[in-house]
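Asker: No sequence on hand, only this structure:
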């Protein structure tokens, strides 16, 4: 019997499941001593909150509001801690990086099939935008794109794979922060070049480079977010960072679509500038390579 055990382990009344988890932890630690836990003792706090063993749960009803209130209080406290002096700079810098990376990547990447289709119809670069009225005929607007468009889109999508593999081998040798910064800056440079190339193979090549390089930034960002935040606020930080990234992705997709027909150079420069700015901002983060997380 474990006296004074953490009430969260059995608060839901799942004592058998809690013991099973403890057995797994015991086995993972390869402890030479046999596992002897047969039951869990509820603390006074846990008993007063209404927790029961599974065989006593039938017919029991209790209000969920205390737990909901406690959850929101913990969330508010964790959020406040993220903006206190010790973590404020890290939180703000990572918010900027998440927004700019998601805005730039999804703003451009989701539009690649449409941009390849325009190259297939009209030739030239992404920014040689024409409409059916410009060519004197609307028939081309109703034509299906050639198979090469789908092949090019496939190549651009699969270009993430080399970047993922490369990240595995260089993350410890180069470091998280240098890879994140260089990835975002080089991604921004590749987007800038897309507006000026004229050959079809050049467009495909730079688009693949963009996919391969930018995915390294996403990988390093995930690692840094895990290492830079303490355990007790890490889940809250992840939720906040993911939320701002989703907002950036939505805005990037919408704004790019609105501006691409006005002047293609404008969204290209916007994406390139934001990616570069986010990459340079990452230099303000602490370097966690070789350090233990806490």
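Answerer: Great, that's in hand. Given the structure is predicted, the values throughout are model-derived calculations rather than measurements. Residues are numbered from 1 along each chain as shown.
Asker: use CA for all of it now, contacts and neighbours both
Answerer: OK.
Asker: helices or strands up against the helix or strand residue 258 falls within?
Answerer: Using DSSP states H and E, residue 258 sits within helix 231-259. Here helix 231-259 is seen to pack against helix 65-82, helix 85-109, helix 200-228, helix 265-281 when contacts are counted using 3 or more Cα pairs under 8 Å, 6 or more residues apart in numbering; DSSP states H and E.
Asker: let's see 6 Å
Answerer: helix 85-109 (3 or more Cα pairs under 6 Å, 6 or more residues apart in numbering; DSSP states H and E).
Asker: Past the helix it packs on, which element shows up next along the chain?
Answerer: Going down the chain from helix 85-109, the next helix or strand is helix 112-122, by DSSP H and E.
Asker: Show me which parts of that following helix are buried, residue by residue.
Answerer: Under the neighbour-count criterion of 16 or more other Cα atoms under 10 Å, helix 112-122 has 112, 113, 115, 116, 117, 118, 119, 120, 121 buried.
Asker: C-terminal to that helix, what's the next element?
Answerer: Following helix 112-122 in sequence, per DSSP H and E, is helix 132-135.
Asker: which other helices and strands contact that next one?
Answerer: Using 3+ Cα pairs under 6 Å, 6+ apart: helix 132-135 touches no other helix or strand.
Asker: Now residue 162. Nearest residue, chain neighbours left out?
Answerer: Of all residues not flanking residue 162 in the chain, residue 212 sits nearest, at 6.2 Å (Cα to Cα, 6 or more residues apart in numbering).
Asker: Check residue 81 too.
Answerer: residue 87 (7.3 Å).
Asker: ok, the residue positioned nearest the centre of the chain to residue 95 distance?
Answerer: Nearest to the mean C-alpha position of the chain, counting by Cα atoms, centre = their mean, stands residue 242 at 5.8 Å. As judged by Cα to Cα, to the nearest Å, residue 242 and residue 95 stand 9 Å apart.
Asker: Could you do residue 68 as well?
Answerer: From residue 68 to residue 95 the distance is 27 Å (Cα to Cα).
Asker: again, but for residue 170
Answerer: 25 Å.
Asker: quick one: which of these two has more around it?
Answerer: For residue 170 versus residue 95, the count of surrounding residues by other Cα atoms under 10 Å is larger for residue 95: 20 against 12.
Asker: residue contacts, residue 273?
Answerer: With contacts taken as Cα atoms under 6 Å, 6 or more residues apart in numbering, residue 273 has no neighbouring residues.
Asker: one more time with 7 Å, if that's ok
Answerer: residue 188 (Cα atoms under 7 Å, 6 or more residues apart in numbering).
Asker: ditto for residue 20
Answerer: Counted by Cα under 7 Å, 6+ apart, residue 20 has zero contacts.
Asker: this is the comparison structure:
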């Protein structure tokens, strides 16, 4: 055990009191300590229990980012396939973006009640349902409703997932594990718009293109079922 940096004890006590909303008060006579942690190596992500977590989180980050950005990147063009003008498409997207804020807030509230796993699986599952409705909408009103629901649930799920990733690893592997998560997302962010752009250029129908994108959300739900819950558990 190593003491915290000299001179920061008062600040640490104040931070703990503030973050706990006054529920945790550290007496002045009690010293605070942190464990001495060595830096982890990326090879450790592929050994023992960490291997399963690494494979799962990389797969989820890739499929989830594909399902989200594959649609969002080409949404103006896809909406024009359904008869909207370019200005109408951008207005549609701007209004949909407002749904992310209540999505984040509702997901945050429910996570404290139900845990990360239930909220993540439910929100991504409902995103997939909304994506199916979006792909098969027969009216502009239904197209709006499904895309609003898609924005609400997918962004709410992202808020939960970004927190959950970090909790899956021990302290020494947390940063490097998260970096692999970010890498998987970036690879999907490159691949998805490229592949979807090829489908659009080939004249693939709106229904087929959006259904293909939606399959990645379905894959995300199935993968998330195997990730361990961390809500209420002590982190290593």
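Answerer: It's in. Being a predicted model, the structure only gives us computed values, none of them experimental.
Asker: what's around the aligned partner of the residue nearest to residue 162 of the first structure in the second structure, how many residues?
Answerer: Aligned counterpart of residue 212 of the first structure in the second structure: residue 152 (TM-score structural alignment). Neighbours of residue 152 of the second structure under the rule other Cα under 10 Å: 27.
Asker: right, and residue 152 of the second structure touches residue 100 too?
Answerer: Yes. Counting by Cα atoms under 7 Å, residue 100 is a contact partner of residue 152 of the second structure at 5.0 Å.
Asker: Between the two, which contacts overlap?
Answerer: With Cα under 7 Å, 6+ apart, residue 152 of the second structure and residue 100 have no common neighbours.
Asker: who's in contact with stretch 82-89 of the first structure?
Answerer: By Cα under 7 Å, 6+ apart, stretch 82-89 of the first structure touches residue 91.
Asker: And what about the residue of the second structure most remote from its centre, helix, strand or coil?
Answerer: What lies farthest from the middle of the second structure is residue 29; by Cα atoms, centre = their mean that is 41.3 Å. When classified by DSSP: H, G, I helix; E, B strand; the rest coil, residue 29 of the second structure comes out as coil.
Asker: ok, back up a step: tell me how far the match of residue 212 of the first structure lies from residue 217 of the second structure.
Answerer: 14 Å.
Asker: Ignoring the adjacent residues along the chain, who's closest to the aligned partner of residue 171 of the second structure in the first structure?
Answerer: Using TM-score structural alignment as the criterion, residue 171 of the second structure maps onto residue 231 of the first structure. Once flanking residues are discounted, residue 231 of the first structure sits nearest to residue 294: 6.4 Å by Cα to Cα, 6+ apart.
Asker: The one you found and residue 93 of the first structure: what is the separation?
Answerer: 20 Å.
Asker: before we move on, the earlier item: the match of residue 171 of the second structure: neighbour count?
Answerer: Counted with other Cα under 10 Å, residue 231 of the first structure comes out at 13.
Asker: my read: residue 188 of the first structure touches residue 277, true?
Answerer: No. Under the criterion of Cα under 7 Å, residue 188 of the first structure makes no contact with residue 277, lying 9.0 Å away.
Asker: neighbour count winner among these two?
Answerer: More neighbours surround residue 188 than the other of residue 188 of the first structure and residue 277, with 29 against 19 (other Cα under 10 Å).
Asker: excluding its backbone neighbours, what's nearest the more buried one?
Answerer: Nearest to residue 188 of the first structure is residue 272, by Cα to Cα, 6+ apart, at 3.9 Å.
Asker: quick one: what's aligned to the one you found in the second structure?
Answerer: Per TM-score structural alignment, residue 272 of the first structure is aligned with residue 214.
Asker: ok, now residue 263 of the first structure?
Answerer: Checking TM-score structural alignment: residue 263 of the first structure goes with residue 205.
Asker: same question, residue 80 of the first structure
Answerer: Checking TM-score structural alignment: residue 80 of the first structure goes with residue 43.
Asker: Distance check, that match against residue 144 of the second structure.
Answerer: 46 Å.
Asker: So which of the two has more stuff around it?
Answerer: Higher neighbour count among residue 43 of the second structure and residue 144: residue 144, with 17 against 9, using other Cα under 10 Å.
Asker: give me the element the residue nearest to that one when sequence neighbours are not counted is part of.
Answerer: Ranked by Cα to Cα, 6+ apart and with sequence neighbours excluded, the top spatial neighbour of residue 144 of the second structure is residue 92, at 7.5 Å. Assigned by DSSP H and E, residue 92 of the second structure belongs to helix 86-97.
Asker: Check what contacts the helix or strand just after that helix and list those residues.
Answerer: Beyond helix 86-97 of the second structure on the C-terminal side, the first helix or strand identified by DSSP H and E is helix 100-114. For helix 100-114 of the second structure, contacts defined as Cα under 7 Å, 6+ apart pick out 119, 151, 152, 153, 155, 156, 157, 159, 160.
Asker: Wait, a helix at residue 293 of the first structure?
Answerer: No. The assignment for residue 293 of the first structure, made by three-state DSSP, is coil rather than a helix.
Asker: list the contacts for the counterpart of it in the second structure?
Answerer: Aligning on TM-score structural alignment places residue 293 of the first structure opposite residue 235 in the second structure. Applying Cα under 7 Å, 6+ apart to residue 235 of the second structure gives the contacts 167, 170.
Asker: what about 10 Å?
Answerer: 166, 167, 168, 169, 170, 171 (Cα atoms under 10 Å, 6 or more residues apart in numbering).
Asker: Repeat that for residue 53 of the second structure.
Answerer: Contacts of residue 53 of the second structure (Cα under 10 Å, 6+ apart): 45, 46, 59, 165, 168, 169, 177, 226, 227, 228.
Asker: Neighbour count and distance to residue 138 of the second structure added to those residues, as a markdown table?
Answerer: Listed next are those as a markdown table, based on neighbours: other Cα atoms under 10 Å; distance: Cα to Cα, whole Å:
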| residue | neighbour count | distance to residue 138 of the second structure |
| --- | --- | --- |
| 45 | 21 | 47 |
| 46 | 14 | 47 |
| 59 | 19 | 33 |
| 165 | 20 | 37 |
| 168 | 22 | 42 |
| 169 | 21 | 45 |
| 177 | 27 | 43 |
| 226 | 12 | 35 |
| 227 | 17 | 36 |
| 228 | 13 | 39 |
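Asker: ok, so of those residues, who is nearest residue 68 of the second structure?
Answerer: Among the contacts of residue 53 of the second structure, residue 59 lies closest to residue 68 of the second structure (Cα to Cα), at 14.2 Å.
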